[in-house]
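[1] Need the 3D shape of this:
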Amino acid sequence: MSFSPARLLRAISVSVAVAALTAATVYIVSGLLFPVKGVRVTGNHVVSDGEVRAQIPDHSSLLTLNSGLLIRRLKTDPWIEGVKVIRNWRSGIVTVEVEERRAVLAANVSGRRIFVAQDGTRLPGSGGARLSPVNLDHYELGRVVENVRVLERNGVRVQEIGGVTPGGVHARVSGREVVFYGRVTTAQARALKEIMRRNPTAKVFDLRSPERVVVGSSGDAGRG
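    Okay, here's the model as predicted:
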């Protein structure tokens, strides 16, 4: 049995119409039965609640809300590092848990002020962080950023790069000073985390010796 082009076209048109009608029905029914009644935003300090809520269309449904698309859209903002979307089927509330990046470095590079997060992402501002600007060239900036990444990946939370001198880079970690120069290794970063835990009253931790962590006092930092 053969179909003429006209009959085949009609069959395709009917199939498309049925699919469209089905999709519309699902959308309407899901919106009536499982409407998004509110959006709760947590974890944000720089990004506003309104910026997050604006990514969820009006009259959205819990059933058809595309969490993956929402997460991808929100993560285009350089401040947003991670997002988790939680639906509450009883209340109709969608909770968006935001993890923001932290500005840890304000660098003057070739006449420009650059703000950098703990993972190396360039940020549009300080996000309210009180950072002391340091003067760096492009090579020094890359080296400092990579060392901060190594520390962060190994559980050492960097709060600020507070100074760069011929004697080294001075970082603030949990209110204490960490000094490094050149390349910080993974082994050093892991050792630093454990040594800081074991020495809660020590003020300075020196990573300038290869593969070593030296515990010192505030006078041992060698800022000159």
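[2] C-alpha only now, for contacts and for neighbours.
    Noted.
[3] which stretches of this structure form helices?
    Assigned by DSSP state H, the helices in the chain fall at 5-33, 49-53, 67-74, 138-153, 186-198.
[4] With mean neighbour count and distance to residue 112 added, can I get the ones you listed in JSON lines?
    Formatted as JSON lines, those follow (neighbours: other C-alpha atoms under 10 Å; distance: least, C-alpha to C-alpha, whole Å):
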{"stretch": "helix 5-33", "mean neighbour count": "13", "distance to residue 112": "49"}
{"stretch": "helix 49-53", "mean neighbour count": "14", "distance to residue 112": "28"}
{"stretch": "helix 67-74", "mean neighbour count": "15", "distance to residue 112": "27"}
{"stretch": "helix 138-153", "mean neighbour count": "18", "distance to residue 112": "11"}
{"stretch": "helix 186-198", "mean neighbour count": "16", "distance to residue 112": "30"}
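[5] compare with the first, here's sequence two:
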Amino acid sequence: MAAATTLIVVLVTYLSFPVTGVRVEGASMYPKYEAASAIPDHASLLTLNAVMLQRRVESNPWVQGAEVNENWKSGIVTIEVEERRPVLNAEVEGRRFVLSSDGKELPGLGGAGLERVELDRDQVGEILEFARALHESGLRLDSVGEVGAGGIGATVEGRQVIFSRDVGERRAMALKHIMPEHPDARVFDLRSPERVVVGPSRAKHSEPRG
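    Next comes the predicted model:
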């Protein structure tokens, strides 16, 4: 009798609010079938564990964040995915790997045309600290390119930047405000302590900015 009652409850739950479909938005590298396979057959919106589903999606290295939304009228579960972007194609002591701006190792380049650069462990740390400072200042690190004794070259919001050692949030914030003021500048140099040096644009000379 108890088993029959349980079966009836499950059946009524499913018939009342069945999951009719799964939609994944914002994904290019994350396999959409993984989201669908995470939801059992004959699932109901009433019993769907959205938090567990979100965590399962976020366990994929390509996914930086996910949000699960349920439409109680249509029965469709929508998963909005924010993907990580490769910014560094590195080789350290013979080991090759690809990193996102938050330091997560990715399975590959994901179609990004990043040239491989040889680094030491300290340089990897500098790059990750630089990416963190940019993120907290509202800037996006696009890629890391040339690395040498003179500094580390990077692309930030589509603009060329060169830096070394600890940049810090103060200079990252200064960079954020200075870049729009100099749309023609070839490069922004963060190697000098406590200032941003705006590189030449056409015939103009560089000028330091604090």
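[6] Quantify their similarity with the TM-score.
    The TM-score (TM-score structural alignment, normalised by the length of structure 2) is 0.90; 204 aligned residues with a C-alpha RMSD of 2.1 Å.
[7] I'd like the helices of structure 1 laid out as TSV, including distance to residue 96 of structure 1.
    Shown next, in TSV, are those (distance: least, C-alpha to C-alpha, whole Å):
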stretch	distance to residue 96 of structure 1
helix 5-33	19
helix 49-53	8
helix 67-74	9
helix 138-153	25
helix 186-198	31
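[8] can you pull the contacts of the residue nearest the centre of structure 2?
    Among the residues of structure 2, the one closest to the centroid is residue 84, at 2.9 Å (C-alpha atoms, centre = their mean). Residue 84 of structure 2 makes contact with 61-64, 100-101, according to C-alpha atoms under 8 Å, 6 or more residues apart in numbering.
[9] Show me what it aligns to in structure 1.
    Under the alignment by TM-score structural alignment, residue 84 of structure 2 pairs with residue 101 in structure 1.
[10] follow-up on the earlier one: just to be sure, which of the contacts of residue 84 of structure 2 are found in strands?
    Per DSSP state E, strands hold the following members of the contacts of residue 84 of structure 2: 63-64, 100.
[11] For PyMOL, write a command that selects the buried ones of the residues you listed.
    PyMOL command restricting those to the buried ones, with burial defined by 16 or more other C-alpha atoms under 10 Å:
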select buried, resi 63+64+100
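[12] Save the ones in strands among the contacts of residue 84 of structure 2 as a markdown table, and put in distance to residue 51 of structure 2 too.
    Compiled in a markdown table, these are given as follows (distance: C-alpha to C-alpha, whole Å):
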| residue | distance to residue 51 of structure 2 |
| --- | --- |
| 63 | 15 |
| 64 | 15 |
| 100 | 24 |
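[13] For residue 40 of structure 2, state which of the ones in strands among the contacts of residue 84 of structure 2 is nearest.
    Among these, residue 63 lies closest to residue 40 of structure 2 (C-alpha to C-alpha), at 21.3 Å.
[14] Okay, the closest one and residue 123 of structure 2: tell me how far apart.
    For residue 63 of structure 2, the distance to residue 123 of structure 2 equals 25 Å [C-alpha to C-alpha, to the nearest Å].
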